[in-house]
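Enquirer: I would like the atomic coordinates for the input below:
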Amino acid sequence: MAGYQFGFLLEQSLGHVTHTKNLLTNVALDPEVHAHWGLIDFEATGIAGRIPVYRSNWTVRAGVRARREVARINRLTRLDALFFHTQVPAVFAQSWLRKIPGIVSLDATPLQYDELGAFYKHEQGPAWLENWKWRLNRDCFRSARRLVAWAEWTKLGLVRDYEVPADKITVIPPGVNVHEWRRPTPRVPHADPVKILFVGGDLERKGGLMLLEAYRALRHLGLELHLVTKDRLAPEPGVFVYNGLQANSQPLKDLYHTCDIFALPTFGDCLPMVLSEAGASAMGIISTDVAGIPEIVRNGETGLTVPAGDAASLTQALRDLATNPALRMTLGERAMAHVTRHYDAPTNASLLLDLLKAEANTARAEGLAVPTSRDAS
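Expert: The predicted model follows:
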C-alpha cells in the first residue's frame, strides 16, 4: 500500500496551539504521509456552553470532540494510525485506540499537572474522583501503542506514577523551526541599551510581575524591558508592552533578534516552547528550575536557572547577563547549538512520523484489521 493515512487529534489550548502550527507545517513536508487533522478546541460556546459537566470539564469536552473527529475522518479514509496530543482528548477515545494503532503524546502527566495546578488555577477533586481519573489515564496509556513524552521529566512521571514500561516511551520535545528563528547576523557586543524580553500570555503565572520588580531594581543600568503578553500594564520608563503579537509571526521573531536576554521566571510550566525560540535566537536565557525546563536551560551551560519565586536570585542573574556581554553571548551560542540538536521542529516531526509509520507497518505485518465500520462504540 502506497503512503500512509494518519489522523492527528490535537488539543488547542495554551502552547499546544503553537505546537499544532509547527506540526501542520512540518508533517506536510513528508510526501508519504496523508494527514487528516482534528483540532480539538478548548472553548465551550453556544449550546455546548450550557450543558452541565460538558461545559465545565475539559477532559469530557475534549474526549467527546475527539471521538467525533476520528469518526468523521474514518468516514473519509482508512486510517493507518492515530496521533493524539495530549492525552486529554485520548482518554475518552480509547475505543479508537484499541481499533487503530495509536500514539499518545503529552507534555505532563495528570499527576504532574496537579503538582503545578495551583499556578494554573486547577484544583483537585475528592479522592474517589482522582482515583477514577488515574485509572482512566493509566488505561489510556495502556491502550496506546507508544507514548511520546516532551521531556525526560514527563517520561519519569509516566514510569513512576502510571505503570508505563520505560521502553514504551520515546522522548521527543516539540521544538521550533530553528532556521526561521535564527538571527540573520551573529550577536556582537554593542553600546545600545541591553534589552530584556519576556513572552508569556499569563503575566503572573509566568513570573512577569516578579520580573518587573527585578527590572526596576536594575533600571539604573540603562536596561529596557520588553513584555509580550495578553495583560495590560500602566506605562513606565524603560518598559515596552506588546499585546497583539502572534505566535511565529515575523514581528515576534524580530523582537527576539533585537533583544539580548530572554527572561521567563515562571512559577508553573512544563516545557515552554518560547525557550526553544530564545535558544534558536542565541539569546542569553534565564528561567526557573521547574518541571522539564532544566533540560533545555542547563544552568551555567545553555542559560541560567533560578528557584521559582526567588526575586533576589532573578535580579542577580539579570545583573550578571546584563553587565557581562561575553557570558551572555557564550550562553546564547551554546543554547542555539543545544536547541538545534534537540529541539528542531522539522527534525522532531520526522521522528514522530517515523514512530507512526513503524506502528502502521507493524499492524500491516500482523494482519490487524483496520476498522471497516464508520464509527466506534
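Enquirer: CA atoms for contacts and neighbours, from now on please.
Expert: Will do.
Enquirer: show me where the protein has helices.
Expert: Ranges of helices in the chain, per DSSP state H, are 16-27, 58-76, 94-97, 110-115, 127-143, 152-162, 178-181, 208-218, 250-258, 273-280, 293-296, 311-323, 325-342, 345-366.
Enquirer: Kindly compare burial across those and name the winner.
Expert: Among the helices of the chain, helix 273-280 has the highest mean neighbour count (mean count of other CA atoms under 10 Å), at a mean of 26.
Enquirer: And it, what does it pack against?
Expert: helix 178-181, strand 284-288, helix 325-342 (3 or more CA pairs under 8 Å, 6 or more residues apart in numbering; DSSP states H and E).
Enquirer: Just checking the distance from the shortest one to the centre of its chain.
Expert: Relative to the centre of its chain, helix 178-181 is centred 17 Å away, using CA atoms, centre = their mean, to the nearest Å.
Enquirer: Which of the helices and strands packed on helix 273-280 sits closest to residue 142?
Expert: helix 325-342 (27.3 Å; CA to CA).
Enquirer: and that closest one with strand 284-288, angle?
Expert: 70 degrees (axes from the mean of the first three to the mean of the last three CA atoms, to 10 degrees).
Enquirer: would JSON lines of the helices of the chain with distance to residue 238 be doable?
Expert: Below are the helices of the chain laid out as JSON lines (distance: least, CA to CA, whole Å):
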{"stretch": "helix 16-27", "distance to residue 238": "29"}
{"stretch": "helix 58-76", "distance to residue 238": "40"}
{"stretch": "helix 94-97", "distance to residue 238": "52"}
{"stretch": "helix 110-115", "distance to residue 238": "36"}
{"stretch": "helix 127-143", "distance to residue 238": "47"}
{"stretch": "helix 152-162", "distance to residue 238": "37"}
{"stretch": "helix 178-181", "distance to residue 238": "25"}
{"stretch": "helix 208-218", "distance to residue 238": "9"}
{"stretch": "helix 250-258", "distance to residue 238": "15"}
{"stretch": "helix 273-280", "distance to residue 238": "21"}
{"stretch": "helix 293-296", "distance to residue 238": "28"}
{"stretch": "helix 311-323", "distance to residue 238": "15"}
{"stretch": "helix 325-342", "distance to residue 238": "20"}
{"stretch": "helix 345-366", "distance to residue 238": "34"}
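Enquirer: Proceed likewise with the subsequent sequence, for comparison:
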Amino acid sequence: VGRAKNALHRRTYAIAKGVLSFSRFTKRSLVEEYGVPDASVHVVWPSVDTTLWRPAPEKKPRDGVVRLLFVGGDLGRKGGKLLLRWARETRRKGWHLDLVTSTPFEAPPGVRVHVGMQPNSPELIGLAQAADLFVLPTMADMSSWAIAEAKAAGLAVVSTPAGGVGELVRDGVDGHIVPVGDYAALANTLDALVQRPDTLEAMGLEARRMAEAHMDLDTTCSRMLAFIRQVTGV
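Expert: Next up is the predicted model:
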C-alpha cells in the first residue's frame, strides 16, 4: 500500500506545473522523497493580516507581570501539558499564563483557560496584544498560523523544531527553539525569559519585523500569484 501511495503521489507531482509548500521542511520532502524539481516548489510561510494582527502597546498592563500566551486546540499534541507542568513547578514569580484551547479543565494558579475563542476574534487578538511571550512547545506539527499571528502581534516566541515550525522562529533573535518533548529545556528557557522583560520586548520588535517581511498576507498572496503566473505562463 505504501509503495502504491508513493507512486500515485509521484505521478501527481510529476504532472504539476508547480507546487506551493508552507515550509522548507515540506519542500525537502517533495524534492528528496518524490523527485519534484527544486525550482518547481515555492515556499510560502503561514501568513496573516498584519493590519489586524499588530502590536498595541497601549493594551499592555505594564504592571511588572510577564504575560505568556498559548493557543492550541489539541492540548497534548501542541505541548500544552508541558507548559502546564512548568506553571505548576516553576519557582519564578511575576508571570501569568493565558491558555487558549478547546476543552475546559481546572488550571493551576497563575493560569487562565479560554475555551471557544474564534479565529481572528477581537478577544483572541486582544490576548496576543496584551502578552509578552507566545509559547507553543508543539510535539508534532507541519507549520503554525498561531506563531505567525503571535509574531505579527509583536511577541517573542518559544517553540520546537517539529516539522516546519522551527523555520518560523530565529533562535536568540525573536525567540527560542527548544527540543521536542524536552521539559527541562523548556522550563529553563521560560524561567530565564520571565526574568528578562527587556529581552522579550526586543525580541518582540524583531518578531514584528519578520512578520511584516515574510508573513504578511497581501505580500504572500502576491508572491503566490506571481509564481503561478510564472509556471503556467498566464
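Enquirer: TM-score of the superposition?
Expert: The TM-score (TM-score structural alignment, normalised by the length of structure 2) is 0.94; 234 aligned residues with a CA RMSD of 1.8 Å.
Enquirer: picking that back up, just send the helices and strands packed on helix 273-280 of structure 1 back as TSV, with distance to residue 158 of structure 1 too.
Expert: TSV is the format used below for these (distance: least, CA to CA, whole Å):
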stretch	distance to residue 158 of structure 1
helix 178-181	29
strand 284-288	23
helix 325-342	21
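Enquirer: Quick one: closest of those to residue 144 of structure 1.
Expert: Taking CA to CA, helix 325-342 is the member of those nearest to residue 144 of structure 1, at 24.6 Å.
Enquirer: Residue range in structure 2 corresponding to that closest one, please.
Expert: Mapping helix 325-342 of structure 1 onto structure 2 (TM-score structural alignment) gives residues 197-214.
Enquirer: which residues touch the matching stretch?
Expert: Contacts to stretch 197-214 of structure 2, defined as CA atoms under 8 Å, 6 or more residues apart in numbering, come from residues 45, 47, 50, 54-55, 66, 132-133, 148, 151-156, 173-175, 193, 220.
Enquirer: From residue 35 of structure 2, how far off is residue 99 of structure 2?
Expert: Residue 99 of structure 2 sits at a distance of 41 Å from residue 35 of structure 2 (criterion: CA to CA, to the nearest Å).
Enquirer: hmm, back to that, of all the helices of structure 1, which lies closest to residue 267 of structure 1?
Expert: Set against residue 267 of structure 1 and scored by CA to CA, the helices of structure 1 come closest in helix 208-218, at 9.8 Å.
Enquirer: tilt between the closest one and helix 311-323?
Expert: Inter-element angle recorded for helix 208-218 of structure 1 and helix 311-323: 60 degrees (by the same axes, to 10 degrees).
Enquirer: Please name the residues that touch the closest residue to residue 102 of structure 1 other than its chain neighbours.
Expert: Of all residues not flanking residue 102 of structure 1 in the chain, residue 82 sits nearest, at 4.5 Å (CA to CA, 6 or more residues apart in numbering). With contact set as CA under 8 Å, 6+ apart, residue 82 of structure 1 has these partners: 6, 7, 8, 9, 97, 100, 101, 102, 103, 356.
Enquirer: Which ones among these lie within strands?
Expert: 6, 7, 8, 9, 102, 103 (DSSP state E).
Enquirer: Just put those residues in a markdown table and tack on neighbour count and distance to residue 76 of structure 1.
Expert: Below are those laid out as a markdown table (neighbours: other CA atoms under 10 Å; distance: CA to CA, whole Å):
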| residue | neighbour count | distance to residue 76 of structure 1 |
| --- | --- | --- |
| 6 | 25 | 12 |
| 7 | 25 | 11 |
| 8 | 24 | 14 |
| 9 | 27 | 15 |
| 102 | 28 | 18 |
| 103 | 26 | 21 |
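Enquirer: Pick the one among those closest to residue 219 of structure 1.
Expert: Among these, and counting by CA to CA, the member closest to residue 219 of structure 1 is residue 9, at 46.0 Å.
Enquirer: after superposition, how close is the match of helix 325-342 of structure 1 to structure 1?
Expert: If you overlay the two and look at stretch 197-214 of structure 2, the average distance to its match in structure 1 is 1.0 Å (mean CA distance after the TM-score superposition for structure 1).
Enquirer: So residue 319 of structure 1 versus residue 328 of structure 1, what's the distance?
Expert: Here the criterion is CA to CA. By it, residue 319 of structure 1 lies 11 Å from residue 328 of structure 1.
Enquirer: State the distance from the residue most central in space within structure 2 to residue 173 of structure 2.
Expert: Nearest to the mean C-alpha position of structure 2, by CA atoms, centre = their mean, lies residue 147 at 2.2 Å. Residue 147 of structure 2 is 15 Å from residue 173 of structure 2, where distance means CA to CA.
Enquirer: With residue 179 of structure 2 instead?
Expert: Separation of residue 179 of structure 2 from residue 173 of structure 2 (CA to CA): 17 Å.
Enquirer: can you check residue 205 of structure 2 too?
Expert: Residue 205 of structure 2 is 10 Å from residue 173 of structure 2, where distance means CA to CA.
Enquirer: Equivalent analysis for residue 82 of structure 2, please.
Expert: Counting by CA to CA, the gap from residue 82 of structure 2 to residue 173 of structure 2 is 23 Å.
Enquirer: can you count the residues close to residue 235 of structure 1?
Expert: Neighbour count for residue 235 of structure 1, taken as other CA atoms under 10 Å: 9.
Enquirer: hang on, isn't residue 155 of structure 1 packed against residue 168?
Expert: No. With contact defined as CA atoms under 8 Å, residue 155 of structure 1 does not count as touching residue 168 (9.8 Å).
Enquirer: how about stretch 244-258 of structure 1, aligned to which bit of structure 2?
Expert: Counting by TM-score structural alignment, stretch 244-258 of structure 1 lines up with residues 116-130 of structure 2.
Enquirer: Please apply the same query to stretch 289-301 of structure 1.
Expert: On structure 2, the counterpart of stretch 289-301 of structure 1 by TM-score structural alignment is residues 161-173.
Enquirer: how many other residues sit next to residue 215 of structure 2?
Expert: 25.
Enquirer: Map residue 352 of structure 1 onto structure 2.
Expert: Residue 352 of structure 1 maps onto residue 224 in structure 2, by TM-score structural alignment.
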